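Q: sequence first, then the predicted structure:
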Amino acid sequence: MLEVKTNTIQLRMDDNNLKFSFGKGDTEWNWTSEYRPKMECKEGTVYFDEALEIHHELVQNGIGKGIRSSFAGFEIEGKKVPYAFETYAWIEECTEDIFFEWIPICEEGLTVEKVFWPGELELEEKRKDWYTLLNMQQGVMIPNDWETELTDIPFDGYFETAGGYMPWFSQFKEHNGYIAICTTPWNAGYQAEHPENGPYTHVGVRFEPSLGKMEYKRVVRYTLIEDGDYNDACKIYRDYVREQGNFCTLNEKASRVASVDNLIGCSFIHKGIKTFVQPESDFFDPENPDKNNNLTPFAVRTKEMKELHELGAGKLYLHLDGWAEPGYDNKHPDYTPACEEAGGWKAMKELSDTMKEQGDLFGIHDQYRDYYFAAESFDEDYACRLTDGTIPTHKRWAGGKQSYLCATQAPHYVKRNFQELEKNNIQLDGAYLDVFTCNEGDECDNPRHRMTRKECYDYRARCFDYLMSKGILPSSEEVSDWSARSLVFCHYAPYDFMLRKPGSPKHGIPVPLFNLVYHDCIIEPWMMEKIDDTEDYMLYALLNGGAPYLIRDGAYPNFDGSFDGNVKMHIKEDIERCKVVAELHKKVAKCEMVHHEMVDGDPQVQRTTFADGTKVTVDFRQQTYTIESVA
C-alpha cells in the first residue's frame, strides 16, 4: 500500500490491484470492487496490470505529493510491444485538490481507442440522500434509490455535447461529496450505470485518442466537499471556469454589443419559410408526398408578426428557418439567395424591417457543419477525413447525402454568406449556427487542413465571434461549456426528459446544474407546452429564470421535443403565459442563480434564488408557482 497525506487529505494506492482510495475527515471514497484499470485497443482489451514492467514511486515537489506509476511493455498475441504510459495521482497542497493524470510515453505497438481510468467510485447504499449528478443537458440528480434505470445518455456521454454540457460529474454521501472535473475534456466522456431501483450508481471517465493517438496528458481533478450539496459542486466549477478565463457574463457581452439587452425579455418564435425533403433523405415520406415539401411566403410571416403585436404579444424574437432558396437543411454552406418563391430578398427585407419597426428582433437559421453533396461548392477535399482516410457520410436530414465540413473552413463561409446578407440590406439581430454546441467536435486528418477536436471548438468559436463583431448575436442549438465565452443565446437548454416522448419516466430529479454555473452568461429560451394536468413546462421556464417560447414550430415532426401529443393553448392564453415568464426574465437574466433547493427535501417542490434576492418556488404536484421579489 502506497500512501501520501497533505493537510487533511489522504490518498492511497493498493499496489497489488492498482486501486486508489482517497478521503477527507471521516469520508473515504474507494474505487469499486469490480473495477480493473484498462485500455480498449484495436488489438483487444489490455489491462494495466498486464504490463511487463510496472514501477511505483512516491513524489514530493514544491506544489504537492503524489504517487507515480510507470507501465511499459505488453504482450500481444505472443509478441512484446513497447507501448508505455504513466499515471500520476497527487494532492495539490494549497488547494487540497486531487489530480489523476494519465500520460502517454510510447505509443508503439497498440492502437488505443479508449482508456478507462481513473476508476468508478463506490456509492452502494440504497439511500435517497446518496446521489449522483450528471450534466446530461441541463442536469439530473440520480438518488441511489431512484426507481428508473438510466438508459442511453445523449452522445454516449461525450463531454462538450448534449450528453455533457459541462465536463464534470459529482457524487454525494448525504452531505459529503466530490466533484470530478475533466480538465482535458476535448476527447473524453463519461459512462454511468444506475439499475432499476438502485441500489447504486456508478460513473467514470474515459479518454479517447485525438487523430488516432493519445498524444497528450489527460487529467481529472477531484475536489472533496464537506457539509455541502450539489450547489457547492456547481459553485466550485463556476470558480474553476473563472480561473481558466472562460467566464463571460451577459453584462460583459452587452458591453460589446448593446442589443444583448434588447434580447432580454423577448418571447421567442420559431417559424419557417421553405421545406424541401430530398427523396434520398431519411425523413422523406413516400406514402405522403404532400408532407415532404411546403412553402410559406415571407409576406405571410410579416402579417403574422403584425397580428401578434395587435394581440399584445410584446417584444418578440423571430428565429426563421428555411429562408433561402434551397430550403431548410439543404445545400449548406451554399445557402443564398433568399427563397425566390417566397418573395426573395425584397420580401425578406420587408419582414426584417417590420420586426425592427415593431421593436422586435430578427434572426435566421444557418448551418456550417453539415456539408451537402448538392452544394454547388461541395468538394470532398474539404470534408472531414478520418485517420483511416475515409470520409463519414449520411443522409438523415432533409438535404440528403452529406458529409461534415472541416471547421477550419467554417469561418470563411460564415464571412462570405453574412456579407451577402448585408449586401441585400437584411439587418440581422441574431443568427443560429446549427449543432455547433450540441454535437461533438470534429477531427480532420487531411494534411491540407488537419484539425484536432480541440481546434474544432476554437474554429466554431471564431464563427460566433465574427457575428458579434458585426453586431449579430450568436446562437446555437443547445449550450456547451466551451462556447459560454462567445454564445449569447441558444435554441434551448432543456432537461433531458423534455426531448423524450411525453410521459417517459425521468432518469432522475431534474436540477439546473448548468444554470447554477452559467445563468448570468447565456439567454435560454424554454419550452412552454402544457403536456397534461401533471406536467407544465412553463414551471421549468420560471424556475430557471429563462425566456419563453411563444411559438415553436420545428422543421421535423416529432423531433427535438416537438411532439404531436404536447398540448397547445390558444394564442391569447399563450401570450399571457409568456408575459409572466418574460417579465421574470427581464428581472433576473443578468443575475447569477445562487441557489437551488428541494423545499423541505421534497423534489416536487423546488426553489431557485437569484443574486438580486428573487425567489421562484414551483410545486410540480399542485402545478403552481410563486415569485418573491425584493423591493
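A: Looks like it came in fine. These numbers come from a predicted model, not from an experiment.

Q: please count neighbours and contacts with C-alpha atoms only from this point.
A: Noted.

Q: give me every residue that touches Gln358.
A: Residues in contact with Gln358 (CA atoms under 8 Å, 6 or more residues apart in numbering) are His309.

Q: centroid-nearest residue for this protein?
A: The residue lying closest to the centre of the chain (CA atoms, centre = their mean) is Tyr165, at 3.1 Å.

Q: is it true that Leu467 touches Leu473?
A: Yes - contact criterion CA atoms under 8 Å: Leu467 and Leu473 qualify, at 6.5 Å.

Q: which one's more surrounded, those two?
A: Leu473 (28 against 22; other CA atoms under 10 Å).

Q: these two touch, right, the more buried one and Gly430?
A: Yes - assessed by CA under 8 Å, Leu473 is found in contact with Gly430 at 4.3 Å.

Q: Asp366 - how many residues pack around it?
A: 24.

Q: same deal with Ser475?
A: 31.

Q: and it, what does it touch?
A: Counting by CA under 8 Å, 6+ apart, Ser475 has contacts Gly430, Ala431, Tyr432, Leu433, Phe464, Leu487, Val488, Phe489, Cys490, His491.

Q: included below, for side-by-side comparison, is a second structure:
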Amino acid sequence: MDSPQGFAGRTVERRSMLAWCGLTMLAIGWQAAPEGWGSVWSREPSAISAEVDRSVAHAGRPSVRVVHTGRQDWSLAQPTELAVRTGDLVEASVWLRMEGDGEVQLGFVSRGPDGTVRDWIFGGRTARAGDWRRLATRVVVPEGVASLLPRVTGNGPCRVWLEGFRCLKTGNLQEMRDPSMPQRLSLQNRWLRLEFDTKTGAFELASRGSRRRWSQKPGGSVLVRTARVGGSRLTAELWSATDAQKLSLTAELDAERPEVRLTLSGDGDLEAPLAYPHPWATRAGMELVFPMNEGVAFPVDEAGLPEQWLHLYGGHGLCMPFFCQTDGPASLLTVVDTPDDALARFVYDGPTMVGRLLWEGQKGRFGYPRRWRYALFDEGGYVAAAKRYREIAKGKGLLVTLRDKRKRVPAVDLLVGSPNVWVFGGNAAEMALRLKEAGFERMLWSAGGSAADVRAINRMGFLTGEYDIYQDCMDPSQYPKLQWIHPQWTSELWPDGIVLRRDGSWERGWEVETKEGGMIACGVLCDLLAPQVARRRIAQVLKEKPFGARFIDTTTASPWRECYSPKHPMTRTDSRKAKMELLRLLPEEFGLVAGSETGHEAAVPWVSYFEGMLSLGPFRVPDAGRRMEETVDPAPEVIRKFQVGPRYRVPLWELVFHDCLCAHWYWGDYQNKVPSVWRKRDLFNILYGTAPMYLFRAEDWPNWKERIMESYRAVVPVARGVGYEEMTDHRRLTQDQTVQQTRFANGWVVTVNFGSQPFRLGPGRVVQPEGFLVERSKDQRR
C-alpha cells in the first residue's frame, strides 16, 4: 500500500486517516511541524524531528531543521493543497542545506477530483549532502489532477535545513493551445493507419490488412500545444508534465514497411525519467515479450507476476532494445533506436501488464534527440518481431556471425558446441585429462592454470581461457582489513581513476568481506581507462601463458555509466564505446576468443560467448555470484517456475543472434547448480542449440562424473550441429507450453518435451517426457 505521506495538509483526523490506510499509530511517526509547514512524518516512529533553527540561517533568515535518524522515508509537507486545473504551470522552490547519507526530494502529491492520489512524488527533484543550494521543480498539471500538495521528502539518515519555500502558478498551457487544432490527426500508407490524439498525445495504429487496432493508454505525462500533418509526417509541440519542458515530436511513416519512426527532441534539464510515449493498451490473452537475458513472455492478465524495471544500457536490463506485445498471430513491436539513456518498465496498469518506455537524462539534460519506432505484424507473433529486429541489427553492423569471427580468430571453432567448464582446486592439466579420458571431445576450459597447464590443455585440443575484470578498484589502504585481495583489481588507479557521481561521491562496486565480518565496497574504474589497463595486462599474461580465450567479467553485465570526474568525464554513450573498445582488443589485437558476462547486443561484433545469457537474472538462487560452488536442493520456487519453467521463457536472443555468439548459463546458475532440475537445463540447451556449463571442485569429480557425461552426450552434439546456424523459428506446440520446437537454417528441427506425458508429433514420432527429438533434413547445409 502507498504511504499516507501526502495527507499531511488535508483536513482528515489523523487517527481515522491512518485506520483508513490500514496502518496503526505505531507504524507511522507523526509530529507537529514548525510554523509555515504541515505535519512532519516518518515511516519509523520517533525517527524524525523538525524545529526552527535560528543558529543556522540563510540570507539572514532562520531555517527549519529536519533531523531523521531512520533508514526509511520521511516527509515535511506544506499545510494546504493548491487547487489546480489541467494545463496549469506550477513552480515550487526551497533553499536547502544537507548533511548525511540520505537524499531529499522536492515535489508534489497530485490528487484527482475524488482525492485519490495520482502520484506521491510528482515532479520530484533530488538533492544530496551539500551546502546551501536552491532546489526547484516546475510541472504542468496533467488531465485528471485537481490538487497539488507541495512537500519535501527524503530517505535515510540526514540533517536538512530548509528556508525560503515558494510555490506559485505561472500560467496555463491549455490557454495557449492552438484553437484550430482538430481532436485527431492521421497518417496512412498501404499497410497501416496512424492516428494522433491532440488532447492526450496518444497514438492509435491500425493494420489496413487485418483491421487489427492498437491503442495507447494516456498517462498524463505530456500536454499537446500544437500539432499538424504534412505529407507522410506528423509534427507536434508537447510539454512534459513532470518538468514543464517544451518538446518537439515527429512521427513519420516508413515508405517500405508497416512501420512508424518517431523522434522526440528537447533542450532542457531532464532530472527524472520522462514517461513518453504512452504505453500500448493490453487485454486478456495477450503476452508481453521482452529480451531480459534470453527472453521472457509474460501473460498480461496473469496476476502476481514480478514487475520488471529494466534499463537498456547493460546486460542486466534488456540485452536488445526492443519489446513486443502479441495476441498470438499479430504483434506490435517497439524498437528503441537510441537506447543509451532509455528504460523499460513492465508493470501492471489496472488488471493487465503493460510495457512502458522512458527516457533518462544525459548528465541531467535532455541532450540528443530520442528515437524509436513501431512495427505491426499480422502474422508470426514474437518470432516475426524478433526477425524484423535481426534485420535492424544487421543494418547497425551488429550481425557478425561466428563464421565471420572464425576467419579472424580460428580458435572460435574450438568454442562452438563446447561445454564451458570451471573447476576449482587440483591441478588444471590433470583435471582436463580426466575429462578427456571420460569422453570430452570438446571443451572451453575457463579455469586458467599455470603456463605448463595451459600448454598441456592446448595440446589436448581444448580451448583454454582465464578470468579477467576491469571494473573493481579497491582502495589500497583497505587491504589490511580484507579477507582476500583480488589480483586483478585496478587499485593502482585509486582514487583518480574511479567513477564519480554527480554529487562528487564515488560509485560503489563489488563488496568484499572484511576479517571482522563486515563489507567494504570497491570503487568502479572509469570505463575510459579500462582499455589501456587491459592492453598492458593481457600482453604480459600472453608472454607466459598461451591462452586461446579470455573472459572479461561485468563489462557487458553492468550498466553503461556516467562519470563526473573532471579528469575523465563520461556519458553513458562514452561508457558503451569504451567498453566495446576493451572487448575489441581481445580478437583484434590479441587473437583471442572473447567472452563476457550476461551479455548485450553492443558486444556481438567482438564477443563470441556470453556467460549468463541463458540465466534469467532476477530468477537465480540468492547470492549466486558469491556462492558459485554451493549446490542447492530442493529447487527454489523461483528456479522451477521461471528459470527452468517452460511457460515464461522464449529464445528471443537466439532468434536474433544464435549464429553470432554462444550463450551459456551463469557461473552461479550452471547445469549442476540445482541437481533436481538438471535435466530441464539440458533440455533448454538442446532446444536453443547452446552448450552446457559445469562447475565443481576437482575433488568432487568422481561424484559428478556419471551425470556430467550423460548431460554432455545429450547436449553437445546438438550444440555443435547447429552452433553456426541461424535459429529460424520457435514454436510452442501445446497450450501449457511444455512441448516446444526450434528450427535452424541447416534444416535441423529440435522438439523438446518438458512435460510429464509423451507427445505424439506424427507417425512413429513420439517425444517422451523430459525427452527430445532431433530431425535433420536430407539436404541440410554443411
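A: Thanks, I have it. Every value quoted in this text rests on a predicted model; they were computed, and no experiment measured them.

Q: drop the TM-score for these two in here.
A: The TM-score (TM-score structural alignment, normalised by the length of the first structure) is 0.80; 534 aligned residues with a CA RMSD of 2.5 Å.

Q: follow-up on the earlier one: so who does the residue nearest to the centre of the first structure touch?
A: Asn135, Met136, Gln137, Gln138, Phe159, Val479, Ser480, Asp481, Phe514.

Q: helix/strand/coil for the counterpart of the last one in the second structure?
A: The one in question is Phe514 of the first structure. By TM-score structural alignment, Phe514 of the first structure lines up with Trp653 in the second structure. At Trp653 of the second structure the chain is in helix, as set by DSSP: H, G, I helix; E, B strand; the rest coil.

Q: so the nearest residue to Trp653 of the second structure once chain neighbours are set aside, which of the three states?
A: Nearest residue to Trp653 of the second structure, sequence neighbours excluded (CA to CA, 6 or more residues apart in numbering): Glu294, at 5.0 Å. Following three-state DSSP, Glu294 of the second structure is assigned to coil.

Q: report the contact partners of Glu294 of the second structure.
A: Shown in contact with Glu294 of the second structure (CA under 8 Å, 6+ apart): Met613, Leu614, Ser615, Leu616, Arg649, Val650, Pro651, Leu652, Trp653, Glu654.

Q: redo that, cut-off 10 Å
A: With contact set as CA atoms under 10 Å, 6 or more residues apart in numbering, Glu294 of the second structure has these partners: 318-320, 598-599, 612-617, 649-655, 663, 688.

Q: and it, how far is that from Glu507 of the second structure?
A: For Glu294 of the second structure, the distance to Glu507 of the second structure equals 29 Å [CA to CA, to the nearest Å].

Q: ok, the contacts of Ser475 of the first structure in the second structure: which stay?
A: Retained in the second structure (both residues aligned by TM-score structural alignment, their matches' CA atoms under 8 Å) from those: Gly430, Ala431, Tyr432, Leu433, Leu487, Val488, Phe489, Cys490, His491.

Q: so what does the residue nearest to Trp653 of the second structure match up with in the first structure?
A: That one, Glu294 of the second structure, aligns with Gln138 by TM-score structural alignment.

Q: same check on Trp214 of the second structure?
A: Using TM-score structural alignment, the equivalent of Trp214 of the second structure in the first structure is Trp29.

Q: what's the neighbour count on its match?
A: 19.

Q: and for Glu107 of the first structure?
A: Residues near Glu107 of the first structure, counting by other CA under 10 Å: 16.
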